[in-house]
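Asks: Kindly return the folded structure for what I paste below:
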Amino acid sequence: MIPQQEEPSIYSKETTVVYQIPDICSFRGTSNLTVQITADHFKAKVRCFEESQADVLGMFVETELLNVFYPVRHINITKQPNKAQYDQKTPTINLTCKGDGNPEPTYKWFSQENKSSILSSTNLYIIEDVVQNNSGVYICEMYNNIDDIGYNAIYSVEIHI
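Replies: As a prediction, the model looks like this:
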């Protein structure tokens, strides 16, 4: 198993049936591997090879990239500039919501004081009017759907102006 960012996982001694091909010094084998697939396997590959041929180009077969669907997760908000307290000299405050999910998540921004009004429908919300009235808690909600089931994650940040 070859994940995108981690070291490969090697499975050996899996169920393999080997047949000798008569009259030539060759064998044909069939191996079966059962692996628990998780979100960490998104865009991973599974490669099968005969152990002595692992590094010989063309002597292995591998799958296409795995497209694993998983709910939204790992949500976080970054502030730019990153300060505990802002003053009116700050031109703008950029709030960026990041997370993970497949299919690709959608985003909505709200303020805690008015959850019925969507401030932004992207992962970015910009506070352009840096005044005390715009202090408060800003909430990012991240959504995706898998097999007609909706998933969401919520994260918030408090801004002091």
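
Asks: use CA for all of it now, contacts and neighbours both
Replies: Fine.

Asks: Could I get the contacting residues of the most centrally placed residue in the chain?
Replies: Among the residues of the chain, Asp100 comes closest to the average C-alpha position under C-alpha atoms, centre = their mean, at 3.7 Å. The neighbours of Asp100, taking C-alpha atoms under 8 Å, 6 or more residues apart in numbering as the test, are Val72, Arg73, His74, Ile75.

Asks: here's the other one to compare against:
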Amino acid sequence: MEYSAVWTVIIFSILRVCKVHALLPIPLIILEDKVELNAETKVSCVLPSSDCHCLEVELKIVTKEKLKNCVSHKGNFSNVTCTLDVTKEMNGIELSCEAHFKTKSKPYKLNIQTEPEFTDCSDKLVWLEGQESSFNCQAKGHPLPTVTCEKNNTIYKVEEKFTAMRNMSGEYTCRATNFDTITKPVTVSVEYEPKILSIVVQPSMPVLEGANITLTCEADAVPTPTYSWHPQTPHVTFLNNNRTIQIKEVTSAHEGFYICIAQNKYGIKTLQQKIVVDREEIESATNPALFVQDKNNNRGDTTDAAFSKILALLLSSSLLYYFC
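Replies: Now for the predicted structure:
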């Protein structure tokens, strides 16, 4: 039964081939009407039908004589034309034309199954807050992999457009998947212009004259901003990359507004803070020993000096009330 089916296919194929050959056109030889001795004459071989455009055909003029300057034309009504140098010995020679047909199948690509492989996927991405952004990871493989990037169960398709927000910063896992899956970590940094949150003053206002004071500027920005202050008051020490200014032995000359300036490549922001100096002089009432005013010690420990002044003020008020 199996052999019978095989022979049926073979016979059917032979019949189809024979049918094709029976329908193939026969090429024709075309000569010039007048062939003169010792002159050139043209000999052409022509395929008289254009119905075989799906077949590749090669035409050839067959003769024992030497042909030259042969020119071929392919396509509809294919032909070939050559030149023959005529001599008297050529009288009665035979010329024929052969057509060689070639057929071929439609081309098919051989696709081999291959696992995914990242071809273009940056390890680090920098986005600007508020701007349109996307992941750019590309991968190859067969079938063509799908690529996604994920963080905290939020999945983004490659080249999907979205607006970058600062909370999108962090490490993502990018996956390329066909019949297999590969992963790659991608770190995202979302940058934004500065925002000054506050200026922290220690001790709090008002500050006693002669005490030490620090002003620290607290700002949020990516990349980290640079800090500066205005005005540039004398006897001021800059700390923490200019985030903090320290003033020792505050005087009335230090009173006024201090402006913190935070800047990165995306913008600049400012915030001001007023310094108020308490210049009230407290004199001892009945017991001078209660009022501690050691200038040398005041340089080293401003907190004890301030406490002593307040204590002396309270005692003085009590004694004045008593004598009145």
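
Asks: related to what we said a few turns ago, generate a PyMOL selection restricted to the buried subset of the contacts of Asp100 of structure 1.
Replies: In PyMOL syntax, the buried subset of those is picked out as below (16 or more other C-alpha atoms under 10 Å):
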select buried, resi 72+73+75
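
Asks: got TSV for the contacts of Asp100 of structure 1, with secondary structure and distance to Ser120 of structure 1 too?
Replies: Below are these laid out as TSV (DSSP: H, G, I helix; E, B strand; the rest coil; distance: C-alpha to C-alpha, whole Å):
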residue	secondary structure	distance to Ser120 of structure 1
Val72	strand	18
Arg73	strand	20
His74	strand	20
Ile75	strand	16
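
Asks: Tell me which of the contacts of Asp100 of structure 1 persist in structure 2.
Replies: Retained in structure 2 by both residues aligned by TM-score structural alignment, their matches' C-alpha atoms under 8 Å are the following of the contacts of Asp100 of structure 1: Val72, Arg73, His74, Ile75.

Asks: against structure 1, where does stretch 30-37 of structure 2 fall?
Replies: When structure 1 is aligned by TM-score structural alignment, stretch 30-37 of structure 2 has no counterpart there.

Asks: doesn't Ser189 make contact with Ala221 of structure 2?
Replies: No. Between Ala221 of structure 2 and Ser189 no contact is recorded; they are 11.7 Å apart, counting by C-alpha atoms under 8 Å.

Asks: which residue ranges form the strands in structure 1?
Replies: With DSSP state E, the ranges of strands along structure 1 come out as 15-21, 26-32, 47-49, 60-62, 70-80, 93-102, 106-111, 124-127, 136-146, 149-159.

Asks: As TSV, these with distance to Ala39 of structure 1 would be great.
Replies: Shown next, in TSV, are the strands of structure 1 (distance: least, C-alpha to C-alpha, whole Å):
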stretch	distance to Ala39 of structure 1
strand 15-21	25
strand 26-32	22
strand 47-49	18
strand 60-62	19
strand 70-80	6
strand 93-102	8
strand 106-111	18
strand 124-127	25
strand 136-146	13
strand 149-159	14
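
Asks: nearest to Tyr86 of structure 1, of these?
Replies: If you check each of the strands of structure 1 against Tyr86 of structure 1 by C-alpha to C-alpha, strand 149-159 wins as the nearest, at 7.9 Å.

Asks: and that closest one with strand 70-80, angle?
Replies: 20 degrees (axes from the mean of the first three to the mean of the last three C-alpha atoms, to 10 degrees).

Asks: returning to that earlier point: and the kept ones among the contacts of Asp100 of structure 1, which is closest to Val137 of structure 1?
Replies: Distances from Val137 of structure 1 to the kept ones among the contacts of Asp100 of structure 1, taken as C-alpha to C-alpha, are shortest for Ile75 (16.0 Å).

Asks: Give me the neighbour count for the closest residue to the closest one other than its chain neighbours.
Replies: Spatial nearest neighbour of Ile75 of structure 1, excluding adjacent residues (C-alpha to C-alpha, 6 or more residues apart in numbering): Gly99 at 4.1 Å. Counted with other C-alpha atoms under 10 Å, the neighbours of Gly99 of structure 1 add up to 18.

Asks: and Gly99 of structure 1, what pairs with it in structure 2?
Replies: Checking TM-score structural alignment: Gly99 of structure 1 goes with Ala219.

Asks: Verify the contact between that match and Tyr192 for me.
Replies: No. In this structure, Ala219 of structure 2 is not within contact of Tyr192 by C-alpha under 8 Å, at 11.8 Å.

Asks: Contacts only, for Tyr86 of structure 1.
Replies: Contacts for Tyr86 of structure 1 were tallied using C-alpha under 8 Å, 6+ apart; they are Val130, Ile159, His160, Ile161.

Asks: I'd like the distance between the last one and Lys45 of structure 1.
Replies: Using C-alpha to C-alpha, to the nearest Å, we find Ile161 of structure 1 at a distance of 48 Å from Lys45 of structure 1.

Asks: Name all residues that make contact with the corresponding residue of structure 2 for Arg73 of structure 1.
Replies: Mapped onto structure 2 by TM-score structural alignment, Arg73 of structure 1 lines up with Lys195. Lys195 of structure 2 sits next to Ala219, Asp220, Ala221, Ala262, Lys269 when contact means C-alpha under 8 Å, 6+ apart.

Asks: which of these map to contacts in structure 1?
Replies: The contacts of Lys195 of structure 2 retained in structure 1, by both residues aligned by TM-score structural alignment, their matches' C-alpha under 8 Å: Ala219, Asp220, Ala221, Lys269.

Asks: mind checking how far the third one is from Lys265 of structure 2?
Replies: Distance of Ala221 of structure 2 to Lys265 of structure 2, given as C-alpha to C-alpha: 10 Å.
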